[in-house]
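Visitor: Turn this into a structure:
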Amino acid sequence: MKKRITLLFVLLLAFSLAACGQKIDTPSEKKESGESPALNLERISIVTGGTGGTYYPLGGEMAKIVGKELDVEANSQSSGASVENMQLLQDGDADIAFTQTDIASYAVEGKEMFKEKVDQVTGIGTLYPETVQIVTLKDSGIKSVEDLKGKKVSVGAPGSGTFANAEQILKVHGITMEDIDAQHLSFDESTEGIQDGNIQAAFITAGTPTGAVDALSATNPVTVVPIADDKIKELIDTHPYYIEDTVKSGTYKLEADVKTVAVLSMLTVRKDMDEEAVYQITKAIFENVDKISHAKGELISAEKAVEGMGIDFHPGAKKYFEEKGILK
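Guide: The predicted structure is shown next:
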């Protein structure tokens, strides 16, 4: 009888120790103990946009925050921005990507520049307005969108988000790509072209102030072409992902506010990424926006991040916003 009791005690003790050995620390427990959160990831890659835009510097700051908060290797890299980024996620060549809300919607629906549905893209959250800026020199004589007719105008790469914005804005003004001398340049190439006199204007869709335009305004008086109220209304009625926006006076040394439109920028993530990993990444970013030194950091918040999404949240991001009481 004693042997049976002893054997039973040993078995119970072994079972108890095994159960304890299977305990999985939560990320907060691991952080307190000096260990990395169990993200099931060796590294996190963030694709952004061209070096002259807003995505690139902002992505670099977010990578630093995620890397520090989660104690993982996180890096950001430049790319062709919104459209290319959707394909990079689809192909598994990136974990997180910046994009515009309109482009994300086109991607998952298989519309516009996407011939097939992109089924590996889900949302983390929206960030800030991506302002459509029609940039030209102050002495160019271009005062309205109609004045672009017959001019050399950079409209972004074919199939890019900027190209789609340019095409839609021109259309509500009764203008087609054939009515202008369309050039397909990056933001940096566009502002260099304006400065050198090779082009007269450029469509630039990015958060303001945009680095490339700031650099141009440092040496040349620039202006941003306004969009009339009735055209803004027509554009929003036709394409609901647009919002009315303003380039504030003082930006690029502008003497007055300029009315235009914007879409929202957003962070997207691969659909097959681990739920806990995306939860921790989302939390790290939106609870440390005060550490973002870029001007756009002031516009980013967890409360605003659920607005205008247009595509499904990743379950990990959804979990974070539900815990915060922002999503019901």
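Visitor: C-alpha from now on. contacts and neighbour counts both.
Guide: Noted.
Visitor: all helices for the stretch 1-150 of the chain, in order.
Guide: For the stretch 1-150 of the chain, helices defined by DSSP state H, counting those that start in this stretch occupy the ranges 2-21, 27-32, 55-70, 82-90, 101-109.
Visitor: here's the other one to compare against:
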Amino acid sequence: MFNKKGLLTISMLFLLSLVLFACGGGASDGGGSGDDSEGDAGGGDEEGEQFIQVLTGGTEGTYYPLGGTFAQVINDNLDNVEANATSTGASVENMNAISEGDGEIAFTQTDIAAYAAGGEVMFEEPNEDFGAIGTLYPETIQIVATQDSGIETVEDLEGKTVSVGAPGSGTNANADNILEVHGLDINEDIQARDLDFGDSTTGIQDGTIDAAFITSGTPTGAVESLAATSDVTIVNISTEKAQELMDQYSYYSEDEIPEGTYGLEESVSTVAVQAMLVAHSDLSEDLVYEMTKAIFENTDQISHAKGELISAESALDGVGVDLHPGAQKYFDENGISE
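Guide: The predicted model follows:
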């Protein structure tokens, strides 16, 4: 019995010593923790690294390589920012991804941005989750075929197998508009194929499709690859039809593909929309300001040929949607307005 009581007493004394030791240790650590906490607060001005996903387009188009260049410019000129370009299905997919929070910056066409903002055409609900950074360069609508195809006019596409762009791309909307003003229906008068630029030109080369709509800055890599093995033709859009298109859809403008592009023997008249950059509205005003400044004040660092067309002075031409506050701040500071 004594042994049990003695054992119980010893156990209680042991437990009490542990409690006292823990309390003493806690007081000591508390003093140290206070010092460490003050040290952390002092270094809290340094922001954590910000990851920026730049949503582009297919690897054979203009968005993807240009997006890679933009990412590099941002990384070279902003501290604590890591930007990366990602290949996507282009404009429509990008606007949906921005709405879902799956990207921070996105390439898109001005017409698609306007559709997204208004919840029109391919968008069921208005997208209020983005603001424009600025427009970049004309995106030329190129109706590509080979000279052997015999396709010379838009009307010649009737009954033909024609690529009208990857699902989720702005090219599809452009094809629909252009066919419409020429009296053709995209669903009834052609055999439409939803292919990206690379698959489109491969299909033309293989003979599985007859022609393709490609909306992209010229020269487009996929078309250049086709021109390296085949004699390429770009279908002309007359001034009359271009004007009809512009009267109906204000975001189009006349454009021209110069002689010599893709080996063309003479220039080709067509139409274009504008390529633009948008940013997610959750990005801070300061961050978007700095990225806008980095892009438009370092165009000499843009290795892509389209860099020659990109400038702050023209960045509000045809923008068509509200600017992100950070971009607005940059253009206001530089006296640039629409």
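Visitor: care to give me the TM-score?
Guide: Scored by TM-score structural alignment, normalised by the length of the first structure, the superposition of the two chains gives a TM-score of 0.87; 297 aligned residues with a C-alpha RMSD of 1.8 Å.
Visitor: do you know which of the helices of the stretch 1-150 of the first structure lies nearest residue 129 of the first structure?
Guide: In terms of C-alpha to C-alpha, the element of the helices of the stretch 1-150 of the first structure nearest to residue 129 of the first structure is helix 101-109, at 9.9 Å.
Visitor: Onto which residues of the second structure does the closest one map?
Guide: Correspondence between helix 101-109 of the first structure and the second structure is established over residues 110-118, with TM-score structural alignment as the criterion.
Visitor: do the same with stretch 252-261 of the first structure
Guide: With TM-score structural alignment applied, stretch 252-261 of the first structure matches the range 262-271 in the second structure.
Visitor: Report the separation between the two terminal residues of that stretch.
Guide: With C-alpha to C-alpha, to the nearest Å as the measure, the ends of stretch 262-271 of the second structure fall 17 Å from one another.
Visitor: Next, the buried residues of that stretch.
Guide: By neighbour count with 16 or more other C-alpha atoms under 10 Å, stretch 262-271 of the second structure contains the buried residues 262, 264, 268-271.
Visitor: rewinding a little: could you dump the helices of the stretch 1-150 of the first structure into CSV with mean neighbour count and distance to residue 199 of the first structure added?
Guide: Written out in CSV, the entries for the helices of the stretch 1-150 of the first structure read as follows (neighbours: other C-alpha atoms under 10 Å; distance: least, C-alpha to C-alpha, whole Å):
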stretch, mean neighbour count, distance to residue 199 of the first structure
helix 2-21, 11, 67
helix 27-32, 14, 53
helix 55-70, 21, 24
helix 82-90, 23, 24
helix 101-109, 24, 26
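Visitor: Start from the N-terminal end of the stretch 151-300 of the second structure and give the strands.
Guide: For the stretch 151-300 of the second structure, the strands identified by DSSP state E, counting those that start in this stretch occupy 161-163, 191-193, 211-216, 232-234, 253-257, 268-280, in order along the chain.
Visitor: so which of these gets nearest residue 173 of the second structure?
Guide: Among the strands of the stretch 151-300 of the second structure, strand 211-216 comes nearest to residue 173 of the second structure, with 10.1 Å by C-alpha to C-alpha.
Visitor: which secondary structure elements does that closest one contact?
Guide: Under the contact criterion of 3 or more C-alpha pairs under 8 Å, 6 or more residues apart in numbering; DSSP states H and E, strand 211-216 of the second structure touches strand 130-146, strand 161-163, helix 171-181, helix 197-206.
Visitor: By how much does the longest one deviate from the first structure on average?
Guide: Between strand 130-146 of the second structure and its aligned partner residues in the first structure, the average distance after superposition works out to 0.3 Å, using mean C-alpha distance after the TM-score superposition for the first structure.
Visitor: Output the residue interval of the first structure matched by that strand.
Guide: Counting by TM-score structural alignment, strand 130-146 of the second structure pairs with residues 121-137 of the first structure.
Visitor: what do we get in the second structure for residue 212 of the first structure?
Guide: With TM-score structural alignment as the criterion, residue 212 of the first structure lines up with residue 222 in the second structure.
Visitor: I'd say that match and residue 197 touch.
Guide: Yes. With the criterion set as C-alpha atoms under 8 Å, residue 222 of the second structure and residue 197 qualify as a contacting pair; they are 6.1 Å apart.
Visitor: Now do the shared contacts for the two.
Guide: Counting by C-alpha atoms under 8 Å, 6 or more residues apart in numbering, the residues touching both residue 222 of the second structure and residue 197 are 60-61.
Visitor: Among these two, which residue is more densely surrounded?
Guide: Each of residue 222 of the second structure and residue 197 had its neighbours counted (other C-alpha atoms under 10 Å), and the higher figure belongs to residue 197 (28 against 20).
Visitor: That one -> the first structure?
Guide: Matched to the first structure by TM-score structural alignment, residue 197 of the second structure sits across from residue 187.
Visitor: what does residue 213 of the second structure give?
Guide: Applying TM-score structural alignment, one finds that residue 213 of the second structure aligns to residue 203 in the first structure.
Visitor: Please report the distance of the spatially closest residue to that match that is not a sequence neighbour from residue 205 of the first structure.
Guide: Nearest residue to residue 203 of the first structure, sequence neighbours excluded (C-alpha to C-alpha, 6 or more residues apart in numbering): residue 134, at 4.6 Å. Between residue 134 of the first structure and residue 205 of the first structure the computed distance is 9 Å (C-alpha to C-alpha).
Visitor: With residue 158 of the first structure as the reference, measure out to residue 91 of the first structure.
Guide: Applying C-alpha to C-alpha, the value for residue 91 of the first structure to residue 158 of the first structure is 21 Å.
Visitor: Next: residue 258 of the first structure.
Guide: Here the criterion is C-alpha to C-alpha. By it, residue 258 of the first structure lies 27 Å from residue 158 of the first structure.
Visitor: Next: residue 262 of the first structure.
Guide: 19 Å.
Visitor: Which one of those two is surrounded by more residues?
Guide: residue 262 (23 against 13).
Visitor: show me the residues around that one that make contact.
Guide: Under the criterion of C-alpha under 8 Å, 6+ apart, the neighbours of residue 262 of the first structure are 129-132, 205, 242-245.
Visitor: If we use 10 Å, what do you get?
Guide: Residues counted as contacts of residue 262 of the first structure (C-alpha atoms under 10 Å, 6 or more residues apart in numbering) are 100, 128-133, 165, 205-207, 236, 241-246.
Visitor: and if you look at residue 173 of the first structure?
Guide: 145-146, 227-228, 231, 234-235.
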